[in-house]
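> Sharing a model that was predicted from the sequence below.
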Amino acid sequence: MTGDGGWIPENLDPARPSPARIYDYALGGGHNLASDREVFDQLVKIQPNARQIAWSNRAFMRRAVLFMIESGIRQFLDLGSGIPTVGNVHEIAQKADPECRVVYVDIEEVAIAHSRLLLDEVEKAAIVEADFTRPDDVLKHPETLKLIDFSAPVGLLAVASVHHVPAEIDVYSAFDRYRDAVVPGSALAISHFTADFEKVHAKEIIEAVQAKAHNTACLRTRSEIIDLFGDFEMVSPGLVAASNWRPDITPPPGVHPEQDGIWAGVGVKR
């Protein structure tokens, strides 16, 4: 590690932006670099409400976690968790019930480094360094098996992570494996960036990030995202724009859910 609070790995290229750090900056986090901020400033020129898109997604995650807790779930597997930033899953869950257990999963080096620092003295939460598209690496990891009891319901979270998986990778088989691994009463929350909304310049946003960060992405359609839920039963209101999924408040005048650019929903295993 370097001296920057211990969160920057020694082999990190500071000139190369990271989607995880760009998202952290969009949410107002402090674990990003100048190269990340430069890309996000470019995104704002393409999509002026880019920061609101990030916040709509984060707010969906909070509501999804609270829904799962209300449904009796007390353990969570966060697939592609990114850099722990404003409103982490374990903070949301353990505030509601201190007995909640959370396993974060990521492969991005800064996300791993910062997660380890953040969770160093946190009980009932851990980070697993693994590619979530290889589910056995996640499900059989010692940290996962230490915290997650697969004989009890599990909350699976894939929040703004699956669109980073390129089309050539069979993400559907991976999610089949995750769904099969959990018992009835478990739930799966997914949010996914998409080109389905006319008010969002999704393709331009992805192209801008790819050009700088060399990160692959796949803008799946609503029907393609629904397929990730398999035979899980979608809870009301189904797969909708992120800010339309069980909102806490009515959006103010002039704010349209179609500007979220994100499909979001929760399915439950019956």
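Happy to help now that I have it.

> contacts and neighbour counts: CA atoms only from here.
Fine.

> right, and residue 9 touches residue 111 too?
No: using Cα atoms under 8 Å, residue 9 is not in contact with residue 111; the gap is 10.1 Å.

> Among those two, which residue is more densely surrounded?
residue 111 (26 against 16; other Cα atoms under 10 Å).

> what's the burial count for the closest residue to that one other than its chain neighbours?
Leaving aside its chain neighbours, residue 111 sits nearest to residue 83 (4.2 Å; criterion: Cα to Cα, 6 or more residues apart in numbering). By other Cα under 10 Å, 27 other residues sit near residue 83.

> And for residue 108?
Residue 108, neighbours per other Cα under 10 Å, totals 19.

> Could you do residue 12 as well?
12.

> what's near enough to touch residue 150?
181, 182, 183 (Cα atoms under 8 Å, 6 or more residues apart in numbering).

> list the contacts for residue 100?
Contacts of residue 100 (Cα under 8 Å, 6+ apart): 74, 75, 76, 90, 93, 94, 124.

> Check the gap between it and residue 148 for me.
Distance, residue 100 to residue 148, using Cα to Cα, to the nearest Å: 10 Å.

> mind checking how far residue 38 is from residue 227?
Taken as Cα to Cα, the span from residue 38 to residue 227 is 35 Å.

> if we can go back for a sec, between the contacts of residue 150, which has the most around it?
residue 182 (19 neighbours).

> before we move on, back to that, in strands, which of the contacts of residue 150 fall?
Per DSSP state E, strands hold no members of these.

> Please verify my assumption that the residue nearest to residue 111 contacts residue 18.
No: if you go by Cα under 8 Å, residue 83 and residue 18 don't touch, sitting 10.5 Å apart.

> another one to put next to it:
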Amino acid sequence: MRPEWLPEGADITTPNAARVYDYALGGFHNFDVDREFLKAAQREWPGVVALAHANRAYLGRVVRWLVDAGVRQFLDIGSGIPTLGNVHETAQDTAPTAKVVYVDIDPVAVAHGQRILRDNPSAVSVRGDLREPERILSDPEVLALLDFGEPVAVLMVAVLHFIDDEDDPAGIIRRFADATVAGSYLALSHGVPAGDDAAGQARVRQLYQRTPTTFHVRTVEQVTAWLNGWEIVAPGFVPINRWHPEDHHDTASAAVGAVARTGAGSVSCPAVPGGQTAGISRMYDSAGATEAGESDIGFHPSR
């Protein structure tokens, strides 16, 4: 029997990345097919669930940092199924006037978001595709809540590795930069090759090839190159567990993240021999990652 919260047309016969991630975080909006998928991924790469939790913790730290920096508007793209520590809860806990727009391509994520936000006039959940930035930026609900004449924090946390090179991730980021005023921010995280269990990563990649969702894990250098036109704030592009850490026991290393600000012109971290970004290679290598070619990780980009 289909639960009443499930939107019409939602496919529950194939693993869904948003629902798999929801299950990894202890949520309830998932099905047997999603749970079995995650169990299989865990067998192949035991770090999958820890990485999902590390990414969620990173998101919370980023939002708190942005609120402290004075940001009061958030556009969270690839937001996933709402669970504990949502952006609006984190932001509005400190800044009750903060406004949040969640955007996701998954109908289950959007429908559940709409349900929990019914009584919150400062947060909405809309359906949208990151590959179509113009549609997001012109969506009536987005424009009704966010004032793009004021700074906005655009959150792309663990979503860009769902985007094929052919869809131009750098161009997508550039379009959001063009739509926001100086003093706006972009926060992102992205899967990277990990050296602790490259074989396990590869096997998880094979699992995802059986679903509608594919991953493109890229090097630090590749991801950093997308941020021309943004000023990367301290501590720069680092493993997500090392971005203003609160839990020094977090050892996840297969994703990196950064927060960047508009208004300072084209800024990139200085290069060092070997093609890595200054400072990142030392931290990244010590976290157990490598400069290997493309591989894939097993967690959902929408937190």
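That came in fine, so what should we check first? Since the model is a prediction, treat every value here as computed from it, not as a measurement.

> what's the TM-score here?
Overlay of the two chains. TM-score (TM-score structural alignment, normalised by the length of the first structure): 0.92; 261 aligned residues with a Cα RMSD of 1.5 Å.

> The residue nearest to residue 111 of the first structure: what secondary structure?
Per DSSP: H, G, I helix; E, B strand; the rest coil, the secondary structure class of residue 83 of the first structure is coil.

> which residue in the second structure lines up with it?
By TM-score structural alignment, residue 83 of the first structure lines up with residue 81 in the second structure.

> what does residue 261 of the first structure give?
Match for residue 261 of the first structure (TM-score structural alignment): residue 254.

> where's residue 143 of the first structure relative to residue 127 of the first structure, distance?
Residue 143 of the first structure is 8 Å from residue 127 of the first structure, by Cα to Cα.

> Show me what counts as buried in the host helix or strand of residue 204 of the second structure.
Following DSSP states H and E, one finds residue 204 of the second structure within helix 198-208. Using 16 or more other Cα atoms under 10 Å as the burial criterion, the residues of helix 198-208 of the second structure that qualify are 198, 200, 201, 202, 203, 204, 205, 207, 208.

> Regarding the spatially closest residue to residue 24 of the second structure that is not a sequence neighbour, what is its secondary structure?
Spatial nearest neighbour of residue 24 of the second structure, excluding adjacent residues (Cα to Cα, 6+ apart): residue 49 at 5.6 Å. Each residue gets one of three states, and residue 49 of the second structure gets helix by three-state DSSP.

> corresponding residue for residue 49 of the second structure in the first structure?
Checking TM-score structural alignment: residue 49 of the second structure goes with residue 51.

> Break down the stretch 51-200 of the second structure into its strands, ranges please.
In the stretch 51-200 of the second structure, the strands defined using DSSP state E, counting those that start in this stretch lie at 73-77, 99-104, 123-127, 153-157, 185-191.

> Could you point out which of those sits nearest residue 41 of the second structure?
strand 185-191 (15.6 Å; Cα to Cα).

> The residue sitting furthest away from the middle of the second structure and residue 34 of the second structure, how far apart?
Relative to the centre of the second structure, and counting by Cα atoms, centre = their mean, the farthest-placed residue is residue 1 at 31.9 Å. Separation of residue 1 of the second structure from residue 34 of the second structure (Cα to Cα): 16 Å.

> now residue 13 of the second structure
Relative to residue 34 of the second structure, and taking Cα to Cα, residue 13 of the second structure is found at 9 Å.

> Which one's more surrounded, those two?
residue 34 (24 against 10).

> For the second structure, which residue occupies the most central location?
Central residue of the second structure (Cα atoms, centre = their mean): residue 157, at 1.8 Å.

> That residue against residue 188, yeah?
Yes: counting by Cα under 8 Å, residue 188 is a contact partner of residue 157 of the second structure at 4.4 Å.

> returning to that earlier point: overlap in contacts, residue 100 and residue 148 of the first structure.
75, 76.

> How are the helices of the second structure distributed by residue range?
17-24, 32-44, 48-68, 87-94, 107-116, 133-138, 140-145, 169-179, 198-208, 220-224, 280-286 (DSSP state H).
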